[in-house]
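S.K.: Here is a sequence together with a model predicted from it:
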Amino acid sequence: MAYVDKDSRSVDWQLNESGIVVWPIGAFEQHGYHMPLNTDNIQAEYFGKYLAKRLDAALLPALPFGTSLEHAGFRGSITLSPELMMGMVAHMADELEAQNFHTLIIMNGHGGNFSIAPKVREINRQDRPIKILIVRPWEHTTAFSGNEIHSGEFETSVLLEIEPKLVGDDRRD
């Protein structure tokens, strides 16, 4: 259930049912000439919605920007510093913990969001009611993707399945 579509009573009800919230995090960066800048967001939101539905969890709005230092200089790419990303994860944990959520699942749609993991480990080591999990859908796909990293056949195929109209015609074959 999308958190943004609920009123306060509905969010409370959702909390009482599972105590789990899913937060998609993507990036806004170049994906070649055939895919949109928000490709990572589209994929993080898609898999985040799927996971939230399967777990009967609340779904936060996606964070549309990530750490994309490797794409600095590419037209349209916007990056957040690792420090800012770590701060946002810590603040979100505080906010959700104050509302009695016990599990935050980050659906990470971008490999460059490397700074999230150390902050999650730090928070999880503390004696706190909230625990954080990171789901990285692409982490175990190298057998299928041929070790490609970015904007190649595998990532293009995923976007073709989710939002085919957003993939440029030159990559549909």
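M.R.: Everything's here; your move. If you're wondering where the values come from, they're calculated on a predicted model, not measured in any experiment.
S.K.: going forward, measure contacts and count neighbours with C-alpha atoms only.
M.R.: Will do.
S.K.: now the helices: where do they sit in the chain?
M.R.: Counting by DSSP state H, the segments of the chain that form helices are 8-17, 39-55, 82-98, 116-125, 142-145, 153-162.
S.K.: so which of those is the most packed in?
M.R.: For these, average neighbour numbers computed from mean count of other Cα atoms under 10 Å are highest in helix 39-55, which has a mean of 21.
S.K.: Could you dump the helices of the chain into JSON lines with distance to residue 74 added?
M.R.: Formatted as JSON lines, the entries for these read as follows, by distance: least, Cα to Cα, whole Å:
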{"stretch": "helix 8-17", "distance to residue 74": "39"}
{"stretch": "helix 39-55", "distance to residue 74": "15"}
{"stretch": "helix 82-98", "distance to residue 74": "19"}
{"stretch": "helix 116-125", "distance to residue 74": "23"}
{"stretch": "helix 142-145", "distance to residue 74": "24"}
{"stretch": "helix 153-162", "distance to residue 74": "19"}
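S.K.: which stretch among the ones you listed comes nearest residue 110?
M.R.: Comparing the helices of the chain by their distance to residue 110 (Cα to Cα), the top pick is helix 39-55, with 5.8 Å.
S.K.: adding another structure so you can compare the two:
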Amino acid sequence: MILYEMTMPEFERGLKKTRTVVIPFGVLEQHGSHLPLGTDTMQAEDVCRHLAARRALFVAPPIHYGVCRSTADHPGTISISTDTLKALAMEIVKDLYRQGLRCFVLLSGHAGGTHNAALLDAGETLLKQLPEAAIAVVTEYDLAAGEGRGIIETPGDAHAGEIETSRILNSRPHLVKGSSPAEVPSFPRGLLVRDKRRHWPGGVHGDPSKATADKGRRIEELVVDALERLVILLEEGA
């Protein structure tokens, strides 16, 4: 059940079937020269929609902005603060809770550590404030890399590489504009740098040339399976 496509009576009827909602969090962020800025948001929303076709649950509208630290200097990346992301996540969950929802999955399509730490912090705070809430915070990319490890050829593939290019080739091939050279960022360990693009000029971490639409389809199916298992655990009170 896609929330922003539903009417008020449909929402009321939906609450009789489920009290579970998945909230996809994405970003507007560079993904090399070949993938769209909304790649992370698209991937998160897609798996939520596929899961909603399998079982009764609500899918909230995607959040298109998040925290982008290592790509902040690349053209097209629009970032918000951790405080803003945490506050946004908390306000949305609280109002969904007020409407009757009780099981919440905060699904991030963005793998940034700072971004996901803010969502985890929001989730932990909400657990203390909402006595009947069950909350999960998961990174969609971690599911893809873990579940798809037998499919992925590129060691350490992480951003705009084999995995994400395959995913978009499968779901939105018209948005893939060729490819980008294989690349690994060269950030010095432990040091903060001002000119981030100097250490990551192409914005790719992995090898897009190994991507195929079939890999993307298979990985996406595995991610939906993993997300469904997580929802079942959440609903059962594990």
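M.R.: Sure, I can see it. Please read all numbers here as calculations on a predicted model, not as lab measurements.
S.K.: right, and the helices of the first structure - which one's nearest residue 172 of the first structure?
M.R.: helix 153-162 (7.8 Å).
S.K.: For the closest one, grab the matching residue range in the second structure.
M.R.: When the second structure is aligned by TM-score structural alignment, the counterpart of helix 153-162 of the first structure is residues 162-171.
S.K.: which residues touch that stretch?
M.R.: 35, 39, 43, 144-145, 152-154, 157, 175-176, 206-217, 219-220 (Cα atoms under 8 Å, 6 or more residues apart in numbering).
S.K.: closest to residue 25 of the first structure out of the helices of the first structure?
M.R.: Taking Cα to Cα as the criterion, residue 25 of the first structure comes closest to helix 39-55 out of those, the separation being 6.2 Å.
S.K.: average gap between the closest one and the second structure?
M.R.: Superposed on the second structure, helix 39-55 of the first structure shows a mean distance of 1.4 Å to its aligned residues (mean Cα distance after the TM-score superposition for the first structure).
S.K.: Can you give the contact residues for that helix?
M.R.: Among residues not part of helix 39-55 of the first structure, those counted as contacts by Cα under 8 Å, 6+ apart are 1-2, 18, 20-28, 31, 57-59, 62-64, 107-110, 158-159, 162.
S.K.: Now which of the residues you listed would you call buried?
M.R.: Burial by neighbour count, 16 or more other Cα atoms under 10 Å: within those this picks out 1-2, 20-28, 31, 57-59, 62-64, 107-110, 159.
S.K.: Sort out for me which of those residues are in strands.
M.R.: Filtering those for membership in strands, criterion DSSP state E, returns 20-25, 58-59, 107-108.
S.K.: Any chance of those in TSV with distance to residue 50 of the first structure as columns?
M.R.: As requested, those are exported to TSV (distance: Cα to Cα, whole Å):
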residue	distance to residue 50 of the first structure
20	14
21	12
22	10
23	12
24	11
25	14
58	11
59	10
107	10
108	14
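S.K.: Go through these and say which is closest to residue 74 of the first structure.
M.R.: Distance from residue 74 of the first structure was checked for each of these by Cα to Cα. The minimum falls on residue 25, at 20.3 Å.
S.K.: wait, what's in contact with the closest residue to residue 83 of the first structure other than its chain neighbours?
M.R.: Excluding the flanking residues, the one nearest residue 83 of the first structure by Cα to Cα, 6 or more residues apart in numbering is residue 115, at 7.6 Å. Under the criterion of Cα under 8 Å, 6+ apart, the contact partners of residue 115 of the first structure comprise 82-83, 85-86.
S.K.: Relative to residue 101 of the first structure, how far out is residue 115 of the first structure?
M.R.: 23 Å (Cα to Cα, to the nearest Å).
S.K.: got it, and residue 90 of the first structure?
M.R.: 14 Å.
S.K.: Same question for residue 78 of the first structure.
M.R.: Relative to residue 101 of the first structure, residue 78 of the first structure is positioned 31 Å away (Cα to Cα).
S.K.: Which of the two has more residues huddled nearby?
M.R.: Comparing residue 78 of the first structure with residue 101 by other Cα atoms under 10 Å, the one with more neighbours is residue 101, at 23 against 20.
S.K.: show me what contacts the more buried one?
M.R.: Taking Cα under 8 Å, 6+ apart as the definition of contact, the neighbours of residue 101 of the first structure are 15, 19-21, 130.
S.K.: do residue 130 of the first structure as well
M.R.: 93, 96-97, 101-104, 124.
S.K.: quick one: which of the residues you listed is nearest to residue 137 of the first structure?
M.R.: Each of these was checked against residue 137 of the first structure using Cα to Cα; the closest is residue 104, at 16.2 Å.
S.K.: Hmm, residue 74 of the second structure is touching residue 28, no?
M.R.: No - because the distance of 11.2 Å does not satisfy Cα atoms under 8 Å, residue 74 of the second structure is recorded as not touching residue 28.
S.K.: hmm, back to that, starting at the chain centroid, how far to the match of helix 153-162 of the first structure?
M.R.: 14 Å (Cα atoms, centre = their mean, to the nearest Å).
S.K.: once aligned to the first structure, how far is it on average?
M.R.: Relative to the first structure, and after both are superposed, stretch 162-171 of the second structure has an average distance of 1.1 Å to its aligned residues, where the measure is mean Cα distance after the TM-score superposition for the first structure.
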